[in-house]
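1. just coords:
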């Protein structure tokens, strides 16, 4: 995506659901900025009062690992004051670590209250002329958010809806289960993966595979060098291209003339296709379910989609607790370990 200018609180609030992939409620969210670029977004559900300190410390531990220079804090609540304790704890923790606070915002009933609504240098209280706060604007009216929409972004209704993206859909998985039961061998099938990796064509994103083709793709993931090569082609920030073995590289070079994903936007298209496949894979075939979930998780983490990465890891380790790549990815997500390479590095 091209660079975006975000300068007002209402612009930050309009962009935030597109950053996390869903509309927010009953949580605290923190958007980070480093070197004038958007960094990871962290969110945590509003905890009971007795767990606020523990949850705030956990959130801060992950946030401070990415060394943000500034942060935007937003508390989403249904009842006035619900998010106050958590917001204050995170705010003071970031300040103590030298992180600048862009704004400290509460969102409730379609309205927001930020710095501009409070007495100077106060986190509580409202100025008489700002008691009613400000109405949230339609994100399509905000240029920064409209750019996300133009690139296909459509935030889901809730965090639970995001979790469902990577889980088995029983209405779609029966045919794949039958195909997996009948298959043998684990050929790489680069021609099938090449279809998944192809750029969006003039007719839009029409990627599709049959149950039998998907079964063959899943079986190919049992070969570790091939699986890792696919990670590199889908998300070069997660697995450097130069570490791909020569046999896999030749196969993918031939199957994907456009080359590896060269941008975050291209990788997001791949992620959308992968998630469509993951929902068709039955948990009754744990190795295959763990492999496709972990693949999706790696790509999600590479584009900064922490929610989907965490959900993918959760599914993978639920069906195969010892799946090694998933355990590595779980640590990256838990400790906010960002990829060593960046998308500008890849494009250079």
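-> On my side now, so go ahead. From a predicted model like this one, the values you see are computed outputs, not experimental measurements.

2. make it CA atoms for all contacts and neighbour counts henceforth
-> Will do.

3. what about residue 168, which helix or strand?
-> Residue 168 belongs to no helix or strand when assigned by DSSP states H and E.

4. Any idea how many residues pack against it?
-> Using other Cα atoms under 10 Å, residue 168 has 21 neighbouring residues.

5. Chain neighbours aside, what residue packs nearest to it?
-> Among residues not flanking residue 168 along the chain, residue 279 sits closest, at 4.3 Å (Cα to Cα, 6 or more residues apart in numbering).

6. Thought residue 163 was touching the one you found, still the case?
-> No - using Cα atoms under 8 Å, residue 279 makes no contact with residue 163, being 11.0 Å away.

7. Of those two, which one has the most company?
-> For residue 279 versus residue 163, neighbours defined as other Cα under 10 Å are more numerous around residue 279 (22 against 17).

8. In contact with that one, which residues?
-> Taking Cα atoms under 8 Å, 6 or more residues apart in numbering, we find residue 279 in contact with 165-169, 172-173.

9. Max pairwise distance over those: which two?
-> Farthest pair in the contacts of residue 279 (Cα to Cα) is 165 and 173. Separation: 13.8 Å.

10. count of neighbours near the residue lying closest to residue 223 once chain neighbours are set aside?
-> Leaving aside its chain neighbours, residue 223 sits nearest to residue 186 (7.4 Å; criterion: Cα to Cα, 6+ apart). A total of 15 residues lie near residue 186 under the criterion other Cα under 10 Å.

11. dropping in the other structure now:
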């Protein structure tokens, strides 16, 4: 699910809406059903789901999509199905019915197949001919506006998955050697801790806080962590107090997303849970739900019981907007939510 906290895109026609969708999601959808939520004339949210298998009942997935859209405080929605008509039509019909049942107005329902679009709600041949209308997103003013604003639409979801895929090849062997050195370093750190520091907890906490802050400082200065720094940070993050310290210092800033993407891709598989969850949290805070989703897919694929990843996955699936949990987390004092400082624009 992807919320849209980006510069407004002026959508005046079905073709404009189709040009906007890839920038709302972050990639060009295929074999998908998309619901674009509006409040007044403003697009506030976009949610995508895979088309159900032909033998599957589309009703329950459609109801889930409608619940997610309704949770955003939307007043209306446009439904778009991408793919062959025999798969798109049942899904679009089910989503239309579910949205209407949730009290939302369905402004339009479209099908996109092989570069043409059809409307399920328009029967005017001059507007919506039986053969459909060809459209070219590249020629749309919406596309130009989105690109000028710095928004990106990847070719497909696989390209988004590739952005969080692990580093491999010769670099992986180098990173594995760095991980061994990090383990040796941690053994020495704990072994040298005073007897009063039970299991080296204070020493680990101090080292972890320093590593997190150094990594974020390096990121702010446009510097990439070296292999030993990635290995040391990812190992320290296996300790929950250190993970929580990093979590408290993570928001939806571009730098947060860049840092945790880099660590997530370069960390050893057994150490990706924390950086994967931190990346998902940063992406969710930034309104990049699709990026958060692929980060969580990889994380939970290897660490299915990691609680923070499970929590974030639940928030994404239910379409909970970041504004509902502004100030979260505040793990220092249980039950206390500390407001986040608003960043001044232009700084």
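-> Looks like it arrived, so ask away. Predicted, not measured: the structure shown is a model, and the values here were computed from it.

12. circling back: aligned to the residue nearest to residue 168 of the first structure, what sits in the second structure?
-> Counting by TM-score structural alignment, residue 279 of the first structure corresponds to residue 265 in the second structure.

13. Does that match lie in a helix or a strand, and which?
-> Here residue 265 of the second structure, judged by DSSP H and E, is contained in helix 254-266.

14. just residue 31 of the first structure next, same as before
-> strand 27-34.

15. Does anything pack onto that strand? Which helices or strands?
-> strand 37-45, strand 70-76 (3 or more Cα pairs under 8 Å, 6 or more residues apart in numbering; DSSP states H and E).

16. Quickly find the element holding the equivalent of residue 310 of the second structure over in the first structure.
-> When the first structure is aligned by TM-score structural alignment, the residue opposite residue 310 of the second structure is residue 327. Using DSSP H and E, residue 327 of the first structure sits within helix 324-334.

17. Give the next helix or strand downstream of that helix.
-> Counting by DSSP H and E, the next helix or strand C-terminal to helix 324-334 of the first structure is helix 343-347.

18. buried sites along that next one?
-> Under the neighbour-count criterion of 16 or more other Cα atoms under 10 Å, helix 343-347 of the first structure has 343, 346 buried.

19. for stretch 44-59 of the first structure, same thing?
-> Within stretch 44-59 of the first structure, the residues scored as buried using 16+ other Cα under 10 Å are 44-47, 52, 55-56, 59.

20. In TSV: the helices and strands packed on strand 27-34 of the first structure, plus distance to residue 145 of the first structure.
-> Shown next, in TSV, are those (distance: least, Cα to Cα, whole Å):
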stretch	distance to residue 145 of the first structure
strand 37-45	14
strand 70-76	16
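
21. Could you tell me which residues make contact with the residue nearest the centre of the first structure?
-> Taking Cα atoms, centre = their mean, the centroid of the first structure lies closest to residue 305, which sits 1.1 Å from it. Neighbouring residues of residue 305 of the first structure by Cα under 8 Å, 6+ apart: 19-21.

22. Roughly how far does residue 264 of the first structure sit from residue 216 of the first structure?
-> Note on residue 264 of the first structure: its distance to residue 216 of the first structure, by Cα to Cα, to the nearest Å, is 27 Å.

23. right, I mislabeled it, should have said residue 291 of the first structure
-> Distance from residue 291 of the first structure to residue 216 of the first structure, counting by Cα to Cα: 13 Å.

24. The two: which has the busier surroundings?
-> More crowded of residue 291 of the first structure and residue 216, by other Cα under 10 Å: residue 291, with 26 against 22.

25. Just give me the neighbour total for the closest residue to residue 318 of the second structure other than its chain neighbours.
-> The shortest distance from residue 318 of the second structure to any non-neighbouring residue, by Cα to Cα, 6+ apart, is to residue 68 (5.7 Å). Using other Cα under 10 Å, residue 68 of the second structure has 24 neighbouring residues.

26. quick one on the thing from earlier: list the contacts for the match of residue 310 of the second structure?
-> 313, 317 are the contacts of residue 327 of the first structure under Cα under 8 Å, 6+ apart.

27. which residues does residue 98 of the first structure contact?
-> Counting by Cα under 8 Å, 6+ apart, residue 98 of the first structure makes contact with residue 69.

28. Would you agree it falls within a helix?
-> No - if the criterion is DSSP: H, G, I helix; E, B strand; the rest coil, then residue 98 of the first structure is coil and not within a helix.

29. Which residue in the second structure aligns with it?
-> Aligning on TM-score structural alignment places residue 98 of the first structure opposite residue 103 in the second structure.

30. how much space between that match and residue 96 of the second structure?
-> For residue 103 of the second structure, the distance to residue 96 of the second structure - Cα to Cα - is 11 Å.

31. returning to what we had before: which of the contacts of residue 279 of the first structure are retained in the second structure?
-> On the basis of both residues aligned by TM-score structural alignment, their matches' Cα atoms under 8 Å, what survives of these in the second structure is 166-169.

32. Out of those, who's the most crowded?
-> residue 166 (29 neighbours).

33. residues contacting the residue of the first structure most remote from its centre?
-> Largest separation from the mean C-alpha position in the first structure: residue 128, at 39.5 Å (Cα atoms, centre = their mean). For residue 128 of the first structure, the contact set (Cα under 8 Å, 6+ apart) is empty.

34. quick check, nearest of the buried residues of stretch 44-59 of the first structure to residue 287 of the first structure?
-> Here the nearest of the buried residues of stretch 44-59 of the first structure to residue 287 of the first structure, counting by Cα to Cα, is residue 44; it sits at 30.5 Å.
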